[in-house]
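Visitor: Have a look; sequence and predicted model below, questions after that.
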Amino acid sequence: MSTEQDTTAPPPGTAGGSRPRWVTDGLIDQWCAWVHRDETRPHAVEPRTALAPFDLSPIAPVPSCAPRDVSAAVAAASAAQHRWARLPLARRGEIVLAFHDLLLTRQDQVLDLIQWETGKSRYHAWMEVAQVATIARHYARRAARHLAPRRVRGMVPGLTRVTQLRVPRGVVGIVSPWNYPLYLGVGDVLPALLAGNGVVSQADPQTPLTLLWTRALLDEAGLPTDLWQIVAGDGPTVGNALVDAVDYVCFTGSTATGRTVAERAARRLTGASLELGGKNPLIVREDADIPGAAAGTAVAAFTNTGQMCIHVERVYVHEKVYDAFRDELVRVTESLRLGSSYDYDSDLGSLVSAARLAGVTAHVEDAVAKGAKVLIGGRARPDLGPLFYEPTVLEGVTPEMDVCAAETFGPVVSLYPYATDDEAVALANRGTYGLSASIWSKDTREAARLAALLRSGSVNVNDGAAAAAGSIEAEMGGMGDSGLGRRHGAEGIRKYTENQTVAVQRLMPLGPPLGQSALKFVRTTNRQLALLRKLRVR
């Protein structure tokens, strides 16, 4: 396994540990000013300082919010939302497209911030920029179509005119995780804003600067100052207060926390969309292109160092090609370059925290202790940085091992042989998750047929995970313990609206005319219903 190592000097383009040279204290102060705080009252909540994964140096103290700050942020966003909703949708789209252009122009800045806060490789950070730019373009151009009023047939054809409208929910609360601070932090904000809502986002304690930088960029693009508010702090304090105050919740994170969010929102009859955990399967059929399937599996398993909700953790390989696939996957994995450079020379970066490193290590050690074999990887790399862990391929994994069914959320993948397609589908459908899946086969028609049998929100054929996730016009989400609701596509913006029906009655209201008995009205209406049936109306 090739690596990049520089233990004596900071990565290129940085100074003072892993901190990017261009990031000054003054800039950090400007970004932190976007955290909504009630400055008229003293705060007992201390700022939080995350640690940079590349070297565990402190990043920057970021203000923490109290519940009253969350309430004030929601109130400010609500006041701004009433004005924003009256703005023509085309004008909202212009602001989002201006943000799109600024994002592409300034992308090196946010790439540095993403790497600094998450420890991921630069290419994996760039994938977030590309995804957010695509989302911005899509919804800026398609929002009018997705939200267009729709005429439907009324109670009495010709007399009742009915239109269904999409109206904003009000203030949307967005809770996004650290693993994709730009894509998940901003990709859900843009359609919520375009739908006419105000937004209050909770910045994850590990990655607040990426979100705050983006908020400043949208301000430069022309977004009203109070419309998108950011609060910062821990989930039990700030997250709960946010769910208790907004009109709709968009949450991305663990299944355990998602259940808590759903229960809390349900008590207020507040709608929620939840993208949660996964233990995603990949099937290699007997006729698969083995080099392509192995390369695709490595991408699907190790992108973002495996810290991705849709990354592959279980690989089911037809027994007749198992050995060839195993050997090729090991070869591809061995070629991956680990490093902490702020350039495109590293394939994989670091894990994000000591807790993640401990979790990944525990899964692998438990598997090995119970008889699994490490084909490659399986160890931390403190020589590269405090949180580096080698991409790892296991075989001989059995159900009593933690890695078999529990989400690892790290650079670990397990191989399992199978004999028939039916067996592969049954194995892939094991467990309670259902987020993403993959099938590799030269017979794409048969693979598509098998895809429909998988209990998964997205299924990729001859791709690991990116094809479905990157197809912004198609909805993406989970089944079972992997969540509720969808992002992307029409549903990705419509979920931020209420469906309002407006019925206009012409000539007379429904019901018996003045002076007519109810019995006569019923008899007349029954004859009309029978006629409509005969005429095949509806």
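Guide: Now that the structure is in, tell me what you want to look at.

Visitor: Going by C-alpha atoms from here, please, whenever you check contacts or count neighbours.
Guide: Fine.

Visitor: for stretch 385-402, the distance to its chain's centre please.
Guide: Average the C-alpha atoms of stretch 385-402, do the same for its chain, and the two points are 24 Å apart (Cα atoms, centre = their mean, to the nearest Å).

Visitor: same check, this time on stretch 138-151
Guide: Worked out by Cα atoms, centre = their mean, stretch 138-151 lies 22 Å from the chain centre.

Visitor: Also stretch 501-518?
Guide: In terms of Cα atoms, centre = their mean, the centre of stretch 501-518 is set 48 Å apart from its chain centre.

Visitor: Over to stretch 383-398?
Guide: Stretch 383-398 has its average C-alpha position 25 Å from the chain's average C-alpha position, going by Cα atoms, centre = their mean.

Visitor: which residues of the stretch 201-350 of the chain fall in strands?
Guide: 228-232, 248-252, 271-275, 280-284, 312-318 (DSSP state E, counting those that start in this stretch).

Visitor: Take this one as well and set it beside the first:
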Amino acid sequence: MPAPAPAVFTRLSALAAIDDVDARGTRVIPETFTGEPLGTVPVGTAADVEAAFGTARAAQPRWAARDAAERAAVLDRFRGLLVRHRDELMDIVQAETGKARWAAQEEIMGMLFAARWFTRNAPALLRPQSVPGAFPLLNRASVRTQPKGVVGVIAPWNYPMLLSVGDAIPALLAGNAVVVKPDSQTPFSALAAADLLYRAGLPRGLLQVVPGPGTEVGTAIADSCDYLMFTGSSATGRTLAERAGRRLIGFSAELGGKNPMIVARGANLDRAAKAAVRACFSNAGQLCISIERLYVERSIADEFTEKFLRAVGTARLGAGYGYTADIGSLISAAQLETVTKHVADATSKGATVLAGGKARPDIGPLFFEPTVLADVTDEMECGRSETFGPLVSIYPVESVDEAVRLANDTEYGLNASVWARTKADGERIAARLRAGTVCVDEGYAPAWGTTGAPMGGMGTSGVGRRHGADGLLKYTEPQTVVVTRFLNLDTPPLVPTAVWQRVLMSITRGLRFLPGR
């Protein structure tokens, strides 16, 4: 199956929110599998961001005034279009990222999960909620939601559709407009998803996609938006958090991870070894929630390692738009260099290569073998730093207690995986881990796909959450409205002030007997 036709990228390029393409210049986007050009995309500037926000701010009040159920209907039509166009969307994602087709399908599934959960639940979550007033009968209180205004989304390249337009879904449902900056390496994926939203009936002004460099376009979005959603490195997240803090706007971020898997005695080692291949090497390891550390109880370490290496050895590394490959390409020369350096650094300091360890230019310019290391120490770059590539280290441990201690011995806290004798044992281990999500008897996908639950990190792995009620309501401002009936708190006529104050105090003390007080 060939790469998508050039006409596809020409059409998508025209959807970018950039007025004067000739004045701004263009960037050539290569097909990751081969390095050959796919198409060109205009390069935005701060002026384009300013114009995009002007358009978005003009469109947002009319959108917010529509009933939440009407907004949900638009997003539900978008969900239907995702299903209908999933093959061409996967083609575009693969062309830009080089991932295997099953990993590209993860993006479509993730957006389907998000669109389904938010469209079904947003109207109820956004409905005014009654709460007890300060004084029974006298006060009727409700909590309402108001949209933030225009949300800025700065998206990464590793899941360029899901983490750009996918993150816009709850923001739009909450009544906001959105300005998206896709990563410069993967603009077409975001534009393709935006195109389906427009076809579903979303007013064009509400979602603006501005490709361009982070130093200019990303900074301008951070300095213009009413709320900022970012996915990327912890270092960039800190910088953006500082900018948001200076402006006193809300900020949410999913950042890096050095995610552990614990394999305890009694676990099903065949299942654990097979699932670990997906958990470690999905999207060639370029996934914030993928596994980079394997802690295995020593009594089963040799057996697990043998099974895991056998599974790694049968994984198919390859390029193509069909389901013939298990592991795809890295995204860029910079990622290839990072993985190569981490392996070289580790082996030079005493680590043992159990599998892989080499680039594979015979397959494509950016391919690297799935690599398993042993004898890794904290002095090695890959010991504590995120590689974000097809590299995992395996550590035998004496006990589950030691595994938990080592798993938690990190600045990160995004995702973890646990395999134990029983589900109950796995849940008990999970409760001891400092991670935003933990999968028992899987790697990462069930936690990600559970869209009704919050998803995010602890420590330097993130701030705030996506998914669930938190992932919707973060894009709103809560507003408390209290209606006073019958009489207010002024002292009634003919009643001495001291008597009235004693009455108020008596009522206040008596409220403790009422439910919810």
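Guide: Looks like it came in fine. Worth saying up front: this structure is predicted, and the values here are computed from it rather than measured.

Visitor: So for the first structure, which residue is the most central one in space?
Guide: residue 184 (4.6 Å; Cα atoms, centre = their mean).

Visitor: Could you report the distance from that residue to residue 336 of the first structure?
Guide: Residue 184 of the first structure sits at a distance of 26 Å from residue 336 of the first structure (criterion: Cα to Cα, to the nearest Å).

Visitor: Equivalent analysis for residue 315 of the first structure, please.
Guide: Between residue 315 of the first structure and residue 336 of the first structure the distance is 19 Å, computed by Cα to Cα.

Visitor: Residue 396 of the second structure in helix, strand or coil?
Guide: The three-state label given to residue 396 of the second structure by DSSP: H, G, I helix; E, B strand; the rest coil is strand.

Visitor: got the contact list for it?
Guide: Residues near residue 396 of the second structure by Cα atoms under 8 Å, 6 or more residues apart in numbering: 295-298, 301.

Visitor: quick one: it from residue 371 of the second structure, how far?
Guide: Using Cα to Cα, residue 396 of the second structure is found at 17 Å from residue 371 of the second structure.

Visitor: Looking at the second structure, which helix is longest?
Guide: Across the second structure, the helix with the greatest residue count (assigned by DSSP state H) is helix 101-126.

Visitor: For the next helix-or-strand element following that helix, give the aligned segment of the first structure as residue numbers.
Guide: Sequence order places strand 129-132 as the next helix or strand after helix 101-126 of the second structure, per DSSP states H and E. Matched against the first structure by TM-score structural alignment, strand 129-132 of the second structure falls on residues 150-153.

Visitor: Please list the outside residues in contact with the matching stretch.
Guide: The list of residues contacting stretch 150-153 of the first structure from outside it, by Cα under 8 Å, 6+ apart, reads 160-165.

Visitor: out of those, who's nearest residue 43 of the first structure?
Guide: Comparing the contacts of stretch 150-153 of the first structure against residue 43 of the first structure with Cα to Cα places residue 165 closest, at 43.0 Å.

Visitor: the strands in the stretch 51-200 of the first structure, which residues?
Guide: 58-62, 150-153, 160-168, 171-175, 198-203.

Visitor: Could you do the stretch 351-500 of the first structure as well?
Guide: Along the stretch 351-500 of the first structure, the segments classed as strands by DSSP E, counting those that start in this stretch run 373-376, 392-395, 412-418, 436-440, 458-461, 483-484, 497-505.
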